[in-house]
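Trainee: Show me the folded form of this:
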Amino acid sequence: MIRLAVAVISGLSCLGQSALAQDPQVSFELDSETAIVGQPVTLRIQVLVPTWMPKPAVFPNVEVPSLMVRLPERATGPVSQRIGGATWSGVQRSYRLYPLAAGPFELPDGEIVVTYADPDTSDPVEFRAPLPDIRFAARVPAGARGLNPPVIARGFALDQTLEGATELAAGDAITRTITARIEGTTPVLIPTLTAETEATAVRAYGKEPVISETEERGVLSGTRVETTTYVGQSAGEAILPGLTIDWFNVESGQVETATVPETVVTVTGSALSAAPPMSPREIARRVGWGLLGALGLWLAWTVLRPPLFRALAEARAGYEASERAAHRRLMRALRTRDLSASLAAVEKWAGFFPDLPQAALPVRRALAGIGAARFGRQAETGKPAWNGAERAAQSARRAARRAAGTAGSGRSLPPLNP
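Mentor: So this is what the prediction gives:
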């Protein structure tokens, strides 16, 4: 264990021993000079002041390449200590440093900024303590030196799931998910899990790996998940490679092995075109036909559009002026219980049967009853009256069309021999 204490004299003039004794006390503690790759080294920084700190202490950045820095739960907390017969209070912060590769590490230059109350005036005083020269080295245990990559953890496991059948028709797919779980270190150290397949019977479509990290009671764990979908391309057999990862168990000091078996996929049929590549003449011919077709469509749109739109407009106008449209407007007014619109619509419809003045009489009577019930002395409304008006309108149209002797426009044809 390395413990370093730093005393910084604020100001350029010499101070007495009593004044120096009132300066904040900053100490740094590294629990080991040697770490194992992937396993944490703990750095503790403690700040003590003779009074109190009106502002939180500002701690330095200790990030360096190939070193992962984590602040565990409750990384920063209050501390107190008896110094010179008095109780000093302060704060302590703990960092967990995870080396991701073997070799020496040196923390960067930095400083801690402490603001505390002056013992005499209680005014805030800023105090700066530089980060001392903190170094340590990371190594690979002797038993793990033959591993490539060196997976060093408390626990490691591989798992595989398949979605879909291993016997595919061309165009069908099977999805393979490989999950690696690691305990006691970061999942960043887990290597790639899915090897490329050289089989032509399938085509692989891989997603981006998903890396998740968790921490429980200061211990890092996590997973790496790789998902690949294989689509059948041509008849044949494809082998999805298995996976074997040797890892070093820091608790047992032994090398253990995690495996995922290979998967054999059979494809029937072919999703690839068997036609030979087109010649330049065939390509030119198809392009020419395509251009002629586009020109024909443009001419048709330009020449035929105006008369076509006119014909559509005339057909629409003819329909709106027909007996069928008039009766539909009447039925729509009755269904919406609009008395004014119904009275106007029944008269419009009756105009198509000038020779049958009684054609609309049942509908008029029904609407008159609805008006009397609504505006009379004993006003009452309800669905039965309107339903009766709808039935009367349907019956009146059938009777009028039979009487007129037509099933189309509602007008009687002129006699053949006047």
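
Trainee: C-alpha from now on. contacts and neighbour counts both.
Mentor: Fine.

Trainee: Locate the nearest residue to Ala169 once chain neighbours are set aside within the secondary structure: which element?
Mentor: Excluding its sequence neighbours, the residue lying closest to Ala169 (CA to CA, 6 or more residues apart in numbering) is Thr268, at 4.9 Å. In the assignment (DSSP states H and E), Thr268 maps to strand 263-270.

Trainee: helices or strands next to that strand in the packing?
Mentor: Applying 3 or more CA pairs under 8 Å, 6 or more residues apart in numbering; DSSP states H and E, we find strand 263-270 packed against strand 167-169, strand 234-240.

Trainee: now those strands in JSON lines, with mean neighbour count and distance to Arg329?
Mentor: Output for these, formatted as JSON lines (neighbours: other CA atoms under 10 Å; distance: least, CA to CA, whole Å):
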{"stretch": "strand 167-169", "mean neighbour count": "20", "distance to Arg329": "57"}
{"stretch": "strand 234-240", "mean neighbour count": "19", "distance to Arg329": "61"}
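
Trainee: Pipe those strands into JSON lines and attach distance to Val64 per row.
Mentor: Listed next are those as JSON lines, based on distance: least, CA to CA, whole Å:
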{"stretch": "strand 167-169", "distance to Val64": "50"}
{"stretch": "strand 234-240", "distance to Val64": "39"}
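
Trainee: Out of those, which is closest to Ile152?
Mentor: strand 234-240 (26.8 Å; CA to CA).

Trainee: What helices and strands are in contact with the closest one?
Mentor: strand 263-270.

Trainee: buried sites along the strand it packs on?
Mentor: Within strand 263-270, the residues scored as buried using 16 or more other CA atoms under 10 Å are 265-268, 270.

Trainee: same deal with stretch 105-117?
Mentor: Applying a neighbour-count criterion of 16+ other CA under 10 Å, one finds 105, 107-108, 110-117 buried in stretch 105-117.

Trainee: Could you pull up the contacting residues of the closest residue to Leu240 other than its chain neighbours?
Mentor: Nearest non-adjacent residue to Leu240, counting by CA to CA, 6+ apart: Thr263, 5.0 Å away. Counting by CA atoms under 8 Å, 6 or more residues apart in numbering, Thr263 touches 239-242.

Trainee: Another for comparison:
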Amino acid sequence: MNPRRVSRASRPGKSAPRLAGLMLLSLLLSSLALTSTLCSAAATAADTSSSPVRLTVELEPQELAPGDSAELRVQVLVPTWMPEPVTFPSLDQPGLRVTLGDRATTPTSQRVDGKTWSGVSRRYRLTPLSAGRFELGSGSLEVTYASPEDNSPTQQRLTLPPVTLTARLPEAAEGLEPYLSARDIELTQTLEIVRAGKHGENGKNGENGKNGEQAQGQKGDDGDADDTENAGDDRQSPEQDGADGDSGPIELEAGDSVTRTVTARLSGGSALLLPDLLSAPAKEAGDETAMAPLGVYPETPRLEESSDGGTRTDRVTYVAETGGKSSLPGVSLRWYDPESDSLEQAGLAPLEVSVSAPRAARSAEDWSRLVLGVLPWLLGLVLLVSLTAWLWRRLAIGAKVRADWQYHQQQQRQRREASGVAGLHRLKRSLDARDLVAVRRHWEALEPHLDSNSEARARFANQLDALCRACLGPDREIAKPAAGFRDTGGDGGGDGDGGGDGIDNKESLWQRLAQALPSARELASSRPANRQLAHDRLTALNPTAQVTRRNA
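Mentor: Predicted structure coming up:
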């Protein structure tokens, strides 16, 4: 017998008790750990059950695709009531859009152990914008409720239990970058051209349809242009033209501009996932003139959401700066359709643009031709001006014209003085100034121009006499104020002869005197009779003058 073989055969029998002991020890330690865990969970449950606030969190669904929405419902119940509103967490985090509806927070009640508990419920709308896991259990709530013992306000802070929202890409959408989910997407575009320095021309405009079908507008008629008030601009309003096919490049000149508006209408998804529609074109390696003729000026995109989707509108203005050819980049969108579980695509074809080079500077030959064409006219104009100036000085035309004008003015002044019109105007100004001395002086100058028997002369003379008596006293038959006298509005004494009514108010006398002023028509009607009457009187009262004239 081989002793070494016997020894090896006998070892398993000796190690069996040791193995059993190790297994028993491991089982004992596992039992102790389980007992400790159960005791800890029981203690936690006891603490939770002892709290009078009950918190419930429900998430539906817990797994979805990016762009879809899930609803998180947080409910807080207390056995009494809440004197203050509950402070809910915001749950905001990168890649997750959290929104609240119109009635996101509502009161609620529930029967617990035969009693009615009251509280509030809040619904969050969660929309993941990319694939990933979103942990929602880090937020906390502050609840203020009335204590069941004495109704005193009691505040308690609660932490949301761990809740995970998972966003996964569908198998059919793997590799789709950026991810976009929708039932349908429609692309449209319009072009608006502004012509610099031209009128009566139409730009090119149009609308592109869905799934790459392009509808590009044709050049319109001359009467369709809408001129703006900007100097030298002609703005073309976009029109909807359903003609398909290529209508040639957009013809521009330096200074013109094209405004391109692209709109994506999304149905059955979130418009937040729509990417940039008119991003700047990427330059290829070694290509430094991708958009050389055009200056690119993008505007801020406009996003509008609706219950079924929404729209995104991008707007870019291209300004023609130098001559050359370029193209407005095409638009392409790929998205995942959950109804058909497939990828769909829509696009707009690029648009060719041709910019005419600005007019070159005039050459020396052009300038010489321009000078030779203008020079004869310029010399003729100089000769004409010189001849006119020489004749003006030689013939003294200016002096004659000035002398004739001065003579005409002098004759007109003499006629006004002879007719009494000038004296009548001076008398009116004196009446307005309430200057009695000036009124008396101008009336003495105007009185010979009126017929001595005329009613206007007697009327004004009587009113002037009454005013003088009221101002200077009744002891003069015909009151004549001294030189430098001016009516200051003081009271005058004496009894006037104004019909026995007592002392007249001087202001009313001034007004009556202004009303008694002869009119221009009365002055003109009495002028011939006055001259004849003056001639007859002089003939009768001055016979010596007749003898003198006869002897002469």
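
Trainee: how many other residues sit next to the alignment partner in structure 2 of Val260 of structure 1?
Mentor: Counting by TM-score structural alignment, Val260 of structure 1 corresponds to Leu348 in structure 2. Around Leu348 of structure 2 there are 23 other residues, counting by other CA atoms under 10 Å.

Trainee: go on, Ser307 of structure 2?
Mentor: The burial count for Ser307 of structure 2: 9, using other CA under 10 Å.

Trainee: separation between it and Ser327 of structure 2?
Mentor: 37 Å (CA to CA, to the nearest Å).

Trainee: what sits up against stretch 52-68 of structure 1?
Mentor: 69, 89-91, 97-101, 106-108, 110-117, 124, 131.

Trainee: So for it, what gets flagged as buried?
Mentor: 52-53, 57, 62, 67-68.

Trainee: Format those as JSON lines; extra columns: secondary structure.
Mentor: Shown next, in JSON lines, are the buried residues of stretch 52-68 of structure 1 (DSSP: H, G, I helix; E, B strand; the rest coil):
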{"residue": "Trp52", "secondary structure": "coil"}
{"residue": "Met53", "secondary structure": "coil"}
{"residue": "Ala57", "secondary structure": "coil"}
{"residue": "Val62", "secondary structure": "coil"}
{"residue": "Leu67", "secondary structure": "strand"}
{"residue": "Met68", "secondary structure": "strand"}
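
Trainee: Please tabulate those in CSV and include distance to Ile83 of structure 1 as additional columns.
Mentor: Formatted as CSV, the buried residues of stretch 52-68 of structure 1 follow (distance: CA to CA, whole Å):
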residue, distance to Ile83 of structure 1
Trp52, 14
Met53, 17
Ala57, 20
Val62, 29
Leu67, 35
Met68, 35
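
Trainee: Out of the helices and strands packed on strand 263-270 of structure 1, which gets nearest to Asp23 of structure 1?
Mentor: strand 234-240 (66.5 Å).

Trainee: That closest one aligns to what range in structure 2?
Mentor: Taking TM-score structural alignment, strand 234-240 of structure 1 hits residues 322-328 over in structure 2.

Trainee: And stretch 116-123 of structure 1, by the same measure?
Mentor: Counting by TM-score structural alignment, stretch 116-123 of structure 1 pairs with residues 145-152 of structure 2.

Trainee: Buried residues of the matching stretch, list them for me.
Mentor: Residues of stretch 145-152 of structure 2 classed as buried: 145-147 (neighbour count, 16+ other CA under 10 Å).

Trainee: how about CSV for those residues, with distance to Asn530 of structure 2 added?
Mentor: Below are these laid out as CSV (distance: CA to CA, whole Å):
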residue, distance to Asn530 of structure 2
Tyr145, 115
Ala146, 116
Ser147, 120
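
Trainee: from the residues you listed, which is closest to Leu278 of structure 2?
Mentor: Closest to Leu278 of structure 2, out of all of those and judged by CA to CA, is Tyr145, at 54.3 Å.

Trainee: secondary structure class for that closest one?
Mentor: Put simply, Tyr145 of structure 2 is strand when judged by three-state DSSP.

Trainee: do you know how far it is from Ser50 of structure 2?
Mentor: Distance, Tyr145 of structure 2 to Ser50 of structure 2, using CA to CA: 15 Å.

Trainee: And the residue mapped onto Thr259 of structure 2 from structure 1, how far from Lys207 of structure 1?
Mentor: Thr259 of structure 2 maps onto Thr175 in structure 1 when the alignment is built from TM-score structural alignment. Distance of Thr175 of structure 1 to Lys207 of structure 1, computed by CA to CA: 11 Å.

Trainee: what's the overlap in contacts for these two?
Mentor: Both Thr175 of structure 1 and Lys207 are in contact with 227-228, where contact means CA under 8 Å, 6+ apart.

Trainee: what about the two, which has more around it?
Mentor: When neighbours are counted by other CA under 10 Å, Thr175 of structure 1 and Lys207 differ, and Thr175 comes out ahead with 18 against 11.

Trainee: wait, isn't that one in contact with Thr229?
Mentor: Yes. Under the contact definition of CA atoms under 8 Å, Thr175 of structure 1 touches Thr229, with a separation of 4.2 Å.

Trainee: For the stretch 51-200 of structure 1, which segments count as strands?
Mentor: Assigned by DSSP state E, counting those that start in this stretch, the stretch 51-200 of structure 1 shows strands spanning 67-70, 76-83, 86-99, 103-106, 111-117, 124-130, 135-139, 151-153, 155-163, 167-169, 173-183.

Trainee: Helix or strand: which one has the closest residue in space to Leu513 of structure 2 that isn't next to it in sequence?
Mentor: Residue nearest to Leu513 of structure 2 in three dimensions, not counting chain neighbours: Gln463, with 5.4 Å by CA to CA, 6+ apart. Assigned by DSSP H and E, Gln463 of structure 2 belongs to helix 455-472.

Trainee: So for that helix, what gets flagged as buried?
Mentor: Buried positions in helix 455-472 of structure 2, judged by neighbour count with 16+ other CA under 10 Å: 456-472.

Trainee: Likewise for stretch 86-104 of structure 1?
Mentor: Neighbour-count burial for stretch 86-104 of structure 1 flags 88-101 (criterion: 16+ other CA under 10 Å).

Trainee: Quick one: the residues in structure 2 that that stretch pairs up with.
Mentor: Going by TM-score structural alignment, stretch 86-104 of structure 1 sits over residues 115-133 in structure 2.

Trainee: centre of the chain versus that stretch, how much separation?
Mentor: 41 Å (CA atoms, centre = their mean, to the nearest Å).

Trainee: Equivalent analysis for stretch 64-72 of structure 1, please.
Mentor: Stretch 64-72 of structure 1 sits 28 Å away from the centroid of its parent chain (CA atoms, centre = their mean).
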